[in-house]
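J.: Pasted the sequence and its predicted model underneath.
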Amino acid sequence: MSDDFQTDSRQLLARLRTAMAEDAAGQARLDKITHLIADSMRTEVCSVYLFRDAETLELCATEGLRAEAVHQTRMRLGEGLVGRVGRTGRIINTPDAPTEPGFRFMPETGEEIYSSFAGVPIQRLGEKLGVLVVQSKTARRFSEDEITALEVVAMVLAEMTELGVFVGEGAALTKLHTKPVVFRGLTGQEGAAEGRVWLHEPRVVITNPIADDPVREGERLSTAMDQLRDVVDQLVTGIAGDDKEQLEVLETYRMFANSKGWKRRMEEDVARGLSAEAAVEKEQSTARARMETITDPYLRGRMHDLDDLSNRLLRILSGQGKETGADMPADPILVARNIGPAELLDYGRSLRGIVLEEGSVGSHAAIVARSLAIPLVIHAERITTEALNGDHILLDGDNGIAHLRAEDQVVNAFRDKLAMQNKAQERYASIRDTDAVSACGERVHLVMNAGLMADLPSLASSGAEGVGLFRTELQFLVRNQMPKRSELSALYSKVLDSAGGKKVVFRTLDIGSDKVLSYMKPTDEPNPALGWRAIRVGLDKPGVMRMQLQALVRAANGRPLTVMFPFVAQYDEYRAARAEMDKALERERILGHPLPETLEVGAMLETPSLAFAPRRFFEEVQFLSIGGNDLKQFFFAADRENERVRRRYDTLNVSFLSFVQNIVDRCAETGTPLSFCGEDAGRPVEAMCLAAMGLRTLSMRPASIGPVKSLLLRTDLGALRGVIEQAREDGLQSVREPVMEFLRSQG
């Protein structure tokens, strides 16, 4: 790279900074910028195309093309050379544009006299904002230095867009971070909350993308890189010597932090006139664009490492985010691209709500959010790009919506909703200690789901009669290595202590599918939900199962113990798992440890096959719990992680209720205790129908017990069953409408 080129590049950026600082409307700034770029690069044409919406690029300013085409010429994503750059995020540099595949002639622009074309994407951290184009009459390919200069200018344009420099009459973009925005995602956990944004990984806002002093910027970059390497070295040093997999990951991390190529590219960008922060972000944007084209999961993971290092370096340079020691607001709603269970547990119950750009309804984060009873919205695309720390936010977990910087009328309506919910909570509190007996005198036991020690106080506050499901996998998921038997035994003992004599049903390790342990070798399965998971893992790795069963027996220490095996699909699996339980008991007896006063061993019925198991299975198993979430997705062949299909099937479908009725009848014949566990148990209308089918134990999240009990106390289950049977006779697909009509008629 020549010194003359560096000087020309810095001069162009200096002229752009002056244009940016001028008190002018957005359109005037854009017009000035295209003139400056064309003049500096000695080309006849410079044009800026910006995204009007996700699929449409619009000519927003030009030097050299016809002025009347501005804001009139538009093209779809992928259409023409400009549309190709916008869609792919890749540079096009050609001496003969009309012969390029996909070329589109736009007669209103007058561009037919220009042969050479270079188009560079205007993008910021994977977000495509537009396309910067230069053209000339002479048929030539633009030099590498010229293309590099265009990339640097495109980076500055992206930052200027972020800062709202182009806001004004005729501009296609509006300033970010100031206007109300609604994000429509998916429900991860129901509930509503109002608060202030707290970004898990704060995005650095670069206020000056152009350097005043390139030498000083180079020194700042070098100092920050040294600090980054120190941070990574400390992370590596802090890993236990026997944790080889974690050490391997961090060594890869350290390799990136010491990459000479990465540092050299950023130093070159600084030498061209970018600030240190802008240089880091330019390389980060390039890496993100590459990441979108990589299908190999290992390589994508390594690109994610580089992305994370870039964020750390930006925070060191700017002093923004975690490194500032800023205080979390009193009413924080966490906003993140994604988050692991351990990180989420670090925040604990201090959070009012959570919004994620990624995630799934069965992800680790969703499991922890449910355990903590925190409203969660997932798949809120681009919220981390738009939100800033401290922004006012309304979270509607029931409908999967987040309102950022909402207008007053939306805020008032939302607060009315919160007030109604608070009033309902007061009503639920008043019946907390009342037995759940229906209007027709049927006793229904309402128990709660848990997975953390933090859940146990809800036993008293919610009025739950016990814990119908304690998920033991969370203690495995939040660690970087397999927990020890003594650690698990101590935890399970505390759980039983906190339950105060109420029954706790411990479900053995349920991993696989969407719950993957970082320290276990991953399995490449085309359909993990139907693959190597839960009881299948336990039976194939009996050492882990035995260790957990021994921990449970020791935790009981002579008290009653209830254990349940997950995802049992056939009788033989239950028999094999029960045999492991017997071996654990015998081992503990030989060691002289006290055995449980009583022991109940059951299974989760989550696959249709188990409903048709031999009668002997129902006679032998001591209790069954219908795992409604998995059973429903297998019954309807509808992946509950797939939003395109999961909402098409209703729990109150006549076929599904008939299937549940068949399970109830089989258990009644053999006297097998039966419960229903899952999201539907905590939805009042669905819960009433399950109770009408004969289920007398429902296990749900603690916050659902009040609403379910409130409706149960006022419902005649016998009459409701008659409504369901009539709907079946009438040939209805779902009983929801007649059931709702019946409940309304009951007041």
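T.: That came through fine.

J.: from here on, contacts and neighbour counts on C-alpha atoms
T.: Noted.

J.: excluding its backbone neighbours, what's nearest residue 113?
T.: residue 137 (6.2 Å; Cα to Cα, 6 or more residues apart in numbering).

J.: quick one, what contacts that neighbour?
T.: Residues counted as contacts of residue 137 (Cα atoms under 8 Å, 6 or more residues apart in numbering) are 44, 113-116.

J.: so of those residues, which ones are in helices?
T.: Within the contacts of residue 137, no residue falls in helices by DSSP state H.

J.: For PyMOL, write the selection for the buried entries among those residues.
T.: Buried residues among these (16 or more other Cα atoms under 10 Å), as a PyMOL selection:
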select buried, resi 44+114+115+116
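
J.: would CSV of the contacts of residue 137 with distance to residue 51 be doable?
T.: Converted to CSV, the contacts of residue 137 look like this (distance: Cα to Cα, whole Å):
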residue, distance to residue 51
44, 24
113, 26
114, 24
115, 25
116, 23
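
J.: From the contacts of residue 137, which land in strands?
T.: By the criterion of DSSP state E, membership of the contacts of residue 137 in strands covers residue 116.

J.: Second structure follows, compare the two:
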Amino acid sequence: MPNRSESESESRKLLKRLRDTLAEESEGQERLDHITTIIASSMQTEVCSIYLFRDPETLELCATEGLNPAAVHQTRMRLGEGLVGRVARLGQNINAADAPSTRGFRYMPETGEEIYSSFLGVPIQRLGDKLGVLVVQSKEARGYTDDEVYGLEVVAMVLAEMTELGAFVDDSAALSARHQHPVMVRGTVGQEGTAEGHVWLHEPRVVVTNPVAEDTQAEIARLNDAIRQLQVSVDDMLGSAGIADKDQRDVLETYRMFAHSRGWIRRMCENIERGLSAEAAVEKEQSSARTRLQSASDAYIRERMHDLDDLSRRLLRILTGQGSETGAEMPADPILVARDIGPGDLLDYGRTLKGIVLEGGSVGSHAAIIARALAIPLVIHADHITTEALNGDHIMLDGEQGIVHLRPEENIAAAFRDKMAMQAQAQERYASLRDKPATTLCGTTVSLTMNAGLMADLPSLAGSGAEGVGLFRTELQFLANRSMPRRGDLAKLYSRVMDAAQGKPVVFRTLDIGSDKVLPYMKRPDEPNPALGWRAIRVGLDKKGVMRMQLQALIRATAGRTLDVMFPFIAQLDEFRAARDILDREIERERRLGHTLPTQIRVGAMLETPSMVFAPDAFFEEADFISIGGNDLKQFFFAADRENERVRRRYDTLNISFLNALQMIVDRCHAFGTPLSFCGEDAGRPLEALCLAAIGLRALSMRPASIGPVKNLLRRVDIGEAREVIETARHSRQQSVREPINLWLTEMLTRT
């Protein structure tokens, strides 16, 4: 076996041969064929094959040296099928001396591979984006050495870069048209609404155009210069943060420790010595670190992967000059496109954004919460949008259906604009109802309030016609900061919120964190199911210091006014009593300190778990008011994760069984005279709102933009008739009332 320096020299030779091949004027297939020949020759193996994804679930043999040439573009396999499929699915290498006896092996007779024993497969991927698999095989039954594995990993990384750059596209016209042709991406609705504008990439992906080092020493010098710049910027950030809290400072100290890590720097330098450019060396180490940290059992260690990702991206931007340093100007009508984004960054953009499109995210993520608060249309799970989009591209997003049109054709754009114009006309009609009550034809009045979480939301109170704030999410101030907010700052904010409400009621929900809302300065617990874990009131009762501080801020902010405070995610009576006891103690403490107290305090609870539908009567007697948290109650009622697209759309809010559960809550609150409201996405959907009112709910809280459509429908119907339709459906063995209520509504509106 060659020694290390000889092996490294061979790696550099191979990379240079690859670079020369990629620089040649040739078609994509010819390039692929030449690459497999070079790799097989350099590694002294009989076979080298390249498999690329044709769709997210299918791999295709695209080039080979050693297997049957007739199998190229004919042999395909599903993700996870055979050893090649397993490499792709797991994103990990498989090194087998005796491939046929290895678990998962699948014999493909058309390739003629039966005579080859050894198998080494490595994923062709770029920072988690799966592009294909690179394979070498030999007749000799042997395991490949660490140096050989490393060499093939480096080659696979280069292939990934070149695949993304379109180096293997046969049609030169198609290649030149990349980032020019129309693209439609179907994602998931994060926040409803439509928007047209131009792309603004948040931290655009750095493109490594030359992955091969021309001069090793020069590349190492470039890397060291960039690292010094990075370290200075990180040291300055920590020094100016002014954080006293030990836990929060530890997080930033860990971040700085990574930036100064000798091991991290050494591994990148070793990558350069093996033939990579400085940029490619950073990406190689970033990918390796992701693999190591993702497999860690400790959730805190896995979270540090985000620190390393951020440092690597910063380092790449310094090396390439790409990103914010390019001087690109944000368009006047920006639609933000990103892999993901934190709440702080999103708040920095604020209402300048027309829309947001994310590759990641979730319906309950920080970004979705902020987008709803700012009433910005949001589409999440838009696969590969950051690869397809360029700054300045024309883009249209339909937050009603979760569809994004990138560089749309004119007929698509015209149809989209017609839809936006119709929505604008409808909003004008709703504006005329702003100061009118949501009173039905039968004389029933439903109170419509708005959800909020930022000072920027409060102007919508007057504009939307909301009768108050039915839910003020206090966690946004905690999520958007790098450190714990101070009591005095929170008190000032809550006071400004009440000032802006101008006497209208504001219901403050105490800190609702956990699940997918994780504070950046709090260690995230390792939980198999966070939605059912340590969250909301459970955190508050365990971390009483944080809860007490927030309650003190609320008491001081509402001095001389009414304080409406609501505890989230109550699952049993004792939790409500314990939380109320903490509040009572803080009120007494504020009294002793001589602070002015609220004139009235109303203490409520969010009913979000099925357990509280059947709670003891004492719960309904002791709570001053109850708000149904529709989003969580629905997912727990149907055992369907609302983040899971495969299951969440199977279950209907207007399902008879769910309406029966809501009816039970309505009846129990009515029996004890306890005010009840419904808060959640369904409250803002006119048909659902109509049914909620029909079963007895008289207060609904929703996003401001939904108040007009809901009020418009309620004022045109008799909910007594709607209730009869629901009752008939209940006794006719139907699963949902949606179809009969829709039919009734259509006939009724046609008559009028």
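T.: Thanks, I have it. It should be emphasised that the depicted structure is a prediction, and the values quoted were computed from it without experimental measurement.

J.: Distance of the residue nearest to residue 113 of the first structure relative to residue 329 of the first structure?
T.: 57 Å (Cα to Cα, to the nearest Å).

J.: Same question for residue 591 of the first structure.
T.: For residue 591 of the first structure, the distance to residue 329 of the first structure (Cα to Cα) stands at 52 Å.

J.: can you check residue 205 of the first structure too?
T.: In terms of Cα to Cα, residue 205 of the first structure sits 19 Å off from residue 329 of the first structure.

J.: cool, residue 198 of the first structure as well?
T.: Between residue 198 of the first structure and residue 329 of the first structure the computed distance is 7 Å (Cα to Cα).

J.: what sits in contact with each of these two?
T.: Common neighbours of residue 198 of the first structure and residue 329, counting by Cα under 8 Å, 6+ apart, are residue 390.

J.: The two: which is more packed in?
T.: Using other Cα atoms under 10 Å, the more surrounded residue of residue 198 of the first structure and residue 329 is residue 198, with 24 against 15.

J.: And the more buried one? What does it align with in the second structure?
T.: For residue 198 of the first structure, the aligned residue in the second structure is residue 200 (criterion: TM-score structural alignment).

J.: again, but for residue 696 of the first structure
T.: Aligned partner of residue 696 of the first structure by TM-score structural alignment: residue 698.

J.: burial count for that match?
T.: 18.

J.: if you skip the residues just before and after it, what's nearest to it?
T.: residue 446 (4.6 Å).

J.: Pretty sure residue 670 is one of the things the match of residue 696 of the first structure touches, is it not?
T.: No: if you go by Cα atoms under 8 Å, residue 698 of the second structure and residue 670 don't touch, sitting 11.0 Å apart.

J.: Tell me which residues of the helix or strand containing residue 10 of the first structure come out buried.
T.: Assigned by DSSP states H and E, residue 10 of the first structure belongs to helix 3-21. Across helix 3-21 of the first structure, burial judged by 16+ other Cα under 10 Å covers 6, 8-10, 12-14, 16-17, 19-20.

J.: now stretch 310-317 of the second structure
T.: 311-317.

J.: sorry, back to before: my hunch is that the match of residue 198 of the first structure is in a strand, does that hold up?
T.: Yes: counting by DSSP: H, G, I helix; E, B strand; the rest coil, residue 200 of the second structure is located in a strand.

J.: That one: what's it in contact with?
T.: For residue 200 of the second structure, the contact set (Cα under 8 Å, 6+ apart) comprises 330-331, 334-337, 390-392.

J.: Against residue 333 of the second structure, how distant is it?
T.: From residue 200 of the second structure over to residue 333 of the second structure the distance is 9 Å, taken as Cα to Cα.

J.: ok, residue 510 of the second structure touching residue 570?
T.: No: using Cα under 8 Å, residue 510 of the second structure is not in contact with residue 570, being 11.7 Å away.

J.: Now do the end-to-end distance for stretch 674-683 of the first structure.
T.: From its first residue to its last, stretch 674-683 of the first structure covers 19 Å (Cα to Cα).

J.: In the second structure, which residues correspond to that stretch?
T.: On the second structure, the counterpart of stretch 674-683 of the first structure by TM-score structural alignment is residues 676-685.

J.: Sort out which residues of the matching stretch are buried, please.
T.: Of all the residues in stretch 676-685 of the second structure, those buried under the rule 16+ other Cα under 10 Å are 676-684.

J.: now stretch 480-493 of the second structure
T.: Within stretch 480-493 of the second structure, the residues scored as buried using 16+ other Cα under 10 Å are 480, 482-485, 487, 490-491, 493.

J.: Which member of the residues you listed is positioned nearest residue 271 of the second structure?
T.: Residue 271 of the second structure has its nearest neighbour among these in residue 482, at 33.7 Å by Cα to Cα.

J.: so the closest one, which of the three states?
T.: Secondary structure state of residue 482 of the second structure, per three-state DSSP, is coil.

J.: residue contacts, the residue of the first structure positioned farthest from its centre?
T.: No residue in the first structure sits farther from the centre than residue 138, which is 50.3 Å out by Cα atoms, centre = their mean. Applying Cα under 8 Å, 6+ apart to residue 138 of the first structure gives the contacts 114-116.

J.: just residue 663 of the first structure next, same as before
T.: Residues near residue 663 of the first structure by Cα under 8 Å, 6+ apart: residue 611.

J.: Tell me the residue in the second structure aligned with it.
T.: Looks like residue 663 of the first structure aligns to residue 665 there (TM-score structural alignment).

J.: cool, and residue 736 of the first structure?
T.: By TM-score structural alignment, residue 736 of the first structure lines up with residue 738 in the second structure.

J.: Find the nearest non-adjacent residue to its match, please.
T.: Of all residues not flanking residue 738 of the second structure in the chain, residue 654 sits nearest, at 5.9 Å (Cα to Cα, 6+ apart).

J.: Check the burial of the aligned partner of the one you found in the first structure by counting its neighbours.
T.: Under the alignment (TM-score structural alignment), residue 654 of the second structure pairs with residue 652 in the first structure. By the criterion of other Cα under 10 Å, residue 652 of the first structure has 21 neighbours.

J.: Then residue 523 of the first structure?
T.: Neighbour count for residue 523 of the first structure, taken as other Cα under 10 Å: 12.

J.: Fine by me, thanks again.
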